[in-house]
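show me how the following folds:
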Amino acid sequence: MMWLCGVDEAGRGPLAGSVFAAAVVLPDGHGIVGLNDSKKLTERRREALFPQIQQRALAWAIAEASREEIDRLNILHATMLAMERAVAALSLVPHKVLIDGNRIPKGLTLPAEAIVEGDAKVEAISAASILAKVARDRALLALDIRYPGYGFARHKGYPTAEHLAALGRLGPCPEHRQSFAPVRAAGAQASLW
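Predicted coordinates for the structure are as follows:
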């Protein structure tokens, strides 16, 4: 049996928090209905699929690169690092890694292929997309409790009008990505944190 691992990320665009990646190896005939690019699914549907993927996958792992790593490495390299960590954390070694997008992390030592829009084309990548997105959304709910006032529970760190207004009002919190232009601009003023 050929073990194909799907890999995807969540959280490249937001102004705060870690970037997450997941790796998933699905068996043939896994029976999970409704796998798709996580962005095309409702939050409720992603939450329903999350435990099904974990229960039915041959192996799965979720990893992240921290806000500090994003600021030190840049978002692209931090994303690649999170993907490498997710693959390395799998309980089995896949024969091939299928990655959503057009880049393969340089640190991967396994055969790999980048697939543009893979999260809508390959079920294992769709599953990874869902795990990464749900894990990241949950992390932002926790940030919302730690740093109230920014609206993290609603916008999940994306640069919405609400988030930018809060940044202007409160300044950045410790989980804001200092290397992102809107955060740097807001950081010129005093922060409450």
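
all contacts plus neighbour counts: C-alpha atoms, from now on.
Fine.

for stretch 159-176, buried residues please.
159, 163-164, 166-173, 175-176 (16 or more other Cα atoms under 10 Å).

which one of those residues sits closest to Ile130?
Set against Ile130, the nearest of the buried residues of stretch 159-176 by Cα to Cα is Pro159 (21.3 Å).

is it true that the closest one touches Ala16?
No - in this structure, Pro159 is not within contact of Ala16 by Cα atoms under 8 Å, at 9.2 Å.

residue boundaries of the strands in the protein?
Using DSSP state E, the strands of the chain run over 4-10, 19-25, 59-65, 96-100, 112-115.

what's the most buried one of the ones you listed?
strand 19-25 (a mean of 32; mean count of other Cα atoms under 10 Å).

so what touches it?
If you take Cα atoms under 8 Å, 6 or more residues apart in numbering as the criterion, strand 19-25 is touched by 3-12, 57-67, 70, 78-79, 82-83, 86-87, 90, 94, 124-125, 127-129, 131-133, 135-136.

can you rerun that using 7 Å?
Strand 19-25 has contacts (Cα atoms under 7 Å, 6 or more residues apart in numbering) with 3-12, 57-66, 79, 82-83, 86-87, 124, 127-129, 131-132, 136.

stretch 79-93 too?
So stretch 79-93 is contacted by 7, 19-23, 59-65, 105, 107-108 (Cα under 7 Å, 6+ apart).

dump the strands of the chain into JSON lines; add distance to Tyr147 as well.
Putting those into JSON lines (distance: least, Cα to Cα, whole Å) gives the following:
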{"stretch": "strand 4-10", "distance to Tyr147": "21"}
{"stretch": "strand 19-25", "distance to Tyr147": "18"}
{"stretch": "strand 59-65", "distance to Tyr147": "20"}
{"stretch": "strand 96-100", "distance to Tyr147": "32"}
{"stretch": "strand 112-115", "distance to Tyr147": "36"}
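
tell me which of those sits nearest to Glu43.
strand 4-10 (13.7 Å).

quick one: distance of that closest one to the chain centre.
Here the centre of strand 4-10 is set off from its chain's centre by 10 Å, with Cα atoms, centre = their mean, to the nearest Å.

here's the other one to compare against:
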Amino acid sequence: MTKTVPDYSFEEAARARGLSCIAGVDEVGRGPLAGPVTAAAVVLDPTRIPEGLNDSKKLSAKRREALFDEILELAEVSIAHASVEEIDELNILRASHLAMERAVAGLFTSPDHLLIDGNMVPRGITLSNETIIKGDAKSVSIAAASIMAKTTRDRLMVDLAQQFPGYGWESNAGYPSKSHKQALENLGVTPHHRRSFKPIHNILYQQKNVTG
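Sure thing, here's the model as predicted:
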């Protein structure tokens, strides 16, 4: 089976239609039980595309870190978050879209066209756009956005792990690993846990019934 890697074909097709400033948009962190959801928008310089861009999940942490610095140096980047409170208030899908909207709005240059990972356009985005399912494995601009978002969020979770040790956020990034779920049982829920997510909601419900 041929191994596919992202390329610049989606961007080239948009440029052929007269759209010169193309931004890739992606988000990470829908599945964790803790921490914000993070999005990035990246406008690559077609003459200076970093080598080895790919879906962030297919890269080692060391490679992501190296590419993060290279992308920052060679491209225009905007990174944004939606908080745990916003996730609980809006739902995770809407919050992830809000983070994407903020990332796009944070770009210094307003893009002519967006390449958005997934199959849904955030409702706050009115710019020319197209959605690409598994876009981080198809478009280098979306791959770059996925790297910037994941690296930023992973770093943030490492910082939060220092404040709330025991949950393993420095390695599980807030995802529901076995050790994370065990820590929730032993240590309880922190302010950074998503209360609208069923495992957290259930723990709080049980605690309320025990104490109430």
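
any idea what the TM-score is?
Once superposed, the chains reach a TM-score of 0.96 (TM-score structural alignment, normalised by the length of structure 1), with 189 aligned residues with a Cα RMSD of 1.0 Å.

between the contacts of stretch 79-93 of structure 1, which sits nearest Leu98 of structure 1?
Val7 (6.1 Å).

residue in structure 2 matching the closest one?
By TM-score structural alignment, Val7 of structure 1 lines up with Val25 in structure 2.

give the contact list for the spatially most central residue of structure 2.
By Cα atoms, centre = their mean, structure 2 has its centre lying nearest to Val28, at 2.3 Å. When contacts are counted by Cα under 7 Å, 6+ apart, Val28 of structure 2 touches 37-39, 149-150.

also Gly29 of structure 2?
Contacts of Gly29 of structure 2 (Cα under 7 Å, 6+ apart): 37-38.

from Ala99 of structure 2, how far off is it?
Going from Gly29 of structure 2 to Ala99 of structure 2 by Cα to Cα, to the nearest Å gives 11 Å.

again with Pro111 of structure 2
The separation that Pro111 of structure 2 has from Ala99 of structure 2, given Cα to Cα, amounts to 17 Å.

and what of Thr190 of structure 2?
Between Thr190 of structure 2 and Ala99 of structure 2 the distance is 22 Å, computed by Cα to Cα.

kindly report the same for Glu185 of structure 2.
30 Å.

contacts only, for the corresponding residue of structure 1 for His113 of structure 2.
Using TM-score structural alignment, the partner of His113 of structure 2 in structure 1 is Lys96. Lys96 of structure 1 makes contacts with 3-5, 110-112, as judged by Cα under 7 Å, 6+ apart.

apply 6 Å and report the result again.
4, 111-112 (Cα atoms under 6 Å, 6 or more residues apart in numbering).

same thing with Ser141 of structure 2?
Gly24.

quick check: the match of Val7 of structure 1 touching Ile142?
Yes - between Val25 of structure 2 and Ile142 a contact is recorded at 5.4 Å, counting by Cα atoms under 6 Å.

any idea what Gln55 of structure 1 aligns with in structure 2?
So, by TM-score structural alignment, Gln55 of structure 1 is matched to Glu73.

ok, now how distant is its match from Asn54 of structure 2?
18 Å.

residue contacts, Asp71 of structure 1?
Ser179.

for Met2 of structure 1, see how far away it is.
38 Å.

Leu90 of structure 1 now?
15 Å.

looking only at neighbour counts, state which of these two leads.
Leu90 (19 against 10; other Cα atoms under 10 Å).

show me where structure 2 has its helices.
In structure 2, the segments counted as helices under DSSP state H are 9-16, 61-74, 84-90, 92-105, 140-163, 169-172, 178-187, 198-211.

in structure 1, what residues pair with the shortest one?
Helix 169-172 of structure 2 falls opposite residues 152-155 of structure 1 when the two are matched by TM-score structural alignment.

so for that stretch, what gets flagged as buried?
So for stretch 152-155 of structure 1, counting by 16+ other Cα under 10 Å, buried means 152-153, 155.

next, count neighbours for the equivalent of Thr47 of structure 2 over in structure 1.
Using TM-score structural alignment as the criterion, Thr47 of structure 2 maps onto Gly29 of structure 1. Neighbourhood size, Gly29 of structure 1 [other Cα under 10 Å]: 7.

enumerate every residue touching Gly29 of structure 1.
Gly29 of structure 1 touches nothing, counting by Cα under 6 Å, 6+ apart.

Glu123 of structure 1 versus that one, what's the distance?
11 Å.

Glu9 of structure 1 now?
Counting by Cα to Cα - Glu9 of structure 1 and Glu123 of structure 1 are separated by 15 Å.

what does Arg153 of structure 2 correspond to in structure 1?
Arg153 of structure 2 maps onto Arg136 in structure 1, by TM-score structural alignment.

tally up the residues packed near its match, please.
Arg136 of structure 1, neighbours per other Cα under 10 Å, totals 24.

now do the one 5 residues further on
Residues within reach of Leu141 of structure 1, counting by other Cα under 10 Å, total 18.

so it touches Ala153, yeah?
Yes - judged on Cα under 6 Å, Leu141 of structure 1 makes contact with Ala153 at a distance of 4.8 Å.
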